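1. Quick one, structure for this:
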Amino acid sequence: MNIYRPAGFWIRLGAVVLDYLITSVPLAIIFMLATGKDPNESTMISIILTLYAILLPVYWNGYVIGKKICGIRIVKKDGTQVGFLTMILRVLVGGLIYGVTFGIGVIVSAFMVGMREDKRSIHDFVAGTYVTYALPDESIEKSE
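-> Modelled structure (predicted):
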């Protein structure tokens, strides 16, 4: 396995913050205006955001909106495009691990991304993925 141009902690954090601001905040505001209910009590918003995190990278070359803006994307360890099962493992199983550990897994993952040479976190190991600066048409073989 040859990890090609891995993305580090700060760029990944920036992508997550951008993604939150661009997707979650407007969705919560729209929900609140449309229903008059507190968006924090809505499972519908959670379902929409989970589907977004699973499906968009599968159909958009590993990008979600925040990652696209930052120029990073999710790929499999071999550099190929992520699939539906890969993203289910990354989002749902990774999220389950973070929940079961009461957030300690998130802190460990942050240190892993910051300190490991391959910049892979717990959910990357679960799904067999990593986050890279490589463009979709950029060959992984260029790094060998």
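2. use CA for all of it now, contacts and neighbours both
-> Fine.
3. and Tyr59, how many neighbours?
-> Per other Cα atoms under 10 Å, the neighbour tally for Tyr59 reads 14.
4. no wait, Glu41
-> 9.
5. same deal with Ser42?
-> A count of nearby residues for Ser42, using other Cα under 10 Å, gives 13.
6. now it: how far from Ile69?
-> Per Cα to Cα, to the nearest Å, Ser42 is found 28 Å from Ile69.
7. another one to check against the first:
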Amino acid sequence: MPYAGFWIRVGAYIIDAIVLAVVGGIIGGLFGGAAGSANDPMGFMAGGSLLLNLISIVIGIGYFAGMESSSWQATLGKKVLGLVVVDENGQRISLAKGIGRYFGKILSALIVLIGFIMVAFTEKKQGLHDMLAGTLVLKGAPGEYGTAGVFD
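-> Next up, the predicted model:
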């Protein structure tokens, strides 16, 4: 399988961060918060508002878990760069697995980004969040690696 390496995944995340920064800026403007930064694309952590932090998490889950478990099998950034998220059998992931992967990303970030850097050094190009959720990021199109659940 053509695993997606570190740099192409960084590129996809940059695209996603731009999308989320725009959304964060709009929502922040509506609620009186600040727009996002590179470390906090939604821009809510520095503001300290519990409501904005919860909104940020809900949007993150909706964006990442929702899109990666959808028929696209990818966020906008991954879609643009021709990547898909699959389980270890090449099948489309469930929403529950997507949510687990999202929270695994938080853990990957908390340990000084080492969970993300692991992508560059593991055989299947998996980060800690991928290992915890049992997912792979591959170069390809939705449904290319398996069919069960892809066209539901």
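8. TM-score for this pair?
-> Once superposed, the chains reach a TM-score of 0.80 (TM-score structural alignment, normalised by the length of the first structure), with 131 aligned residues with a Cα RMSD of 1.9 Å.
9. From Glu41 of the first structure, how far out is the aligned residue in the first structure for Gly98 of the second structure?
-> Residue pairing (TM-score structural alignment): Gly98 of the second structure is matched to Met87 of the first structure. Applying Cα to Cα, the value for Met87 of the first structure to Glu41 of the first structure is 25 Å.
10. Repeat that for Val91 of the first structure.
-> As judged by Cα to Cα, Val91 of the first structure and Glu41 of the first structure stand 21 Å apart.
11. And the match of Gly98 of the second structure, which helix or strand is it part of?
-> Applying DSSP states H and E as the criterion places Met87 of the first structure in helix 84-88.
12. same deal with Ala12 of the second structure?
-> According to DSSP H and E, Ala12 of the second structure maps onto helix 6-31.
13. Now do the buried residues in that helix.
-> Within helix 6-31 of the second structure, the residues scored as buried using 16 or more other Cα atoms under 10 Å are 6, 8-9, 12-13, 15-28.
14. farthest residue from the center of the first structure?
-> Ranked by distance from the centre of the first structure (Cα atoms, centre = their mean), the top residue is Gly36, with 30.1 Å.
15. looking at the alignment, what does that residue pair up with in the second structure?
-> With TM-score structural alignment as the criterion, Gly36 of the first structure lines up with Gly32 in the second structure.
16. From Leu51 of the second structure, how far off is that match?
-> 12 Å.
17. Also Leu136 of the second structure?
-> 33 Å.
18. Which of these two has more residues huddled nearby?
-> Comparing Leu136 of the second structure with Leu51 by neighbour count (other Cα under 10 Å), the higher total belongs to Leu136, at 24 against 11.
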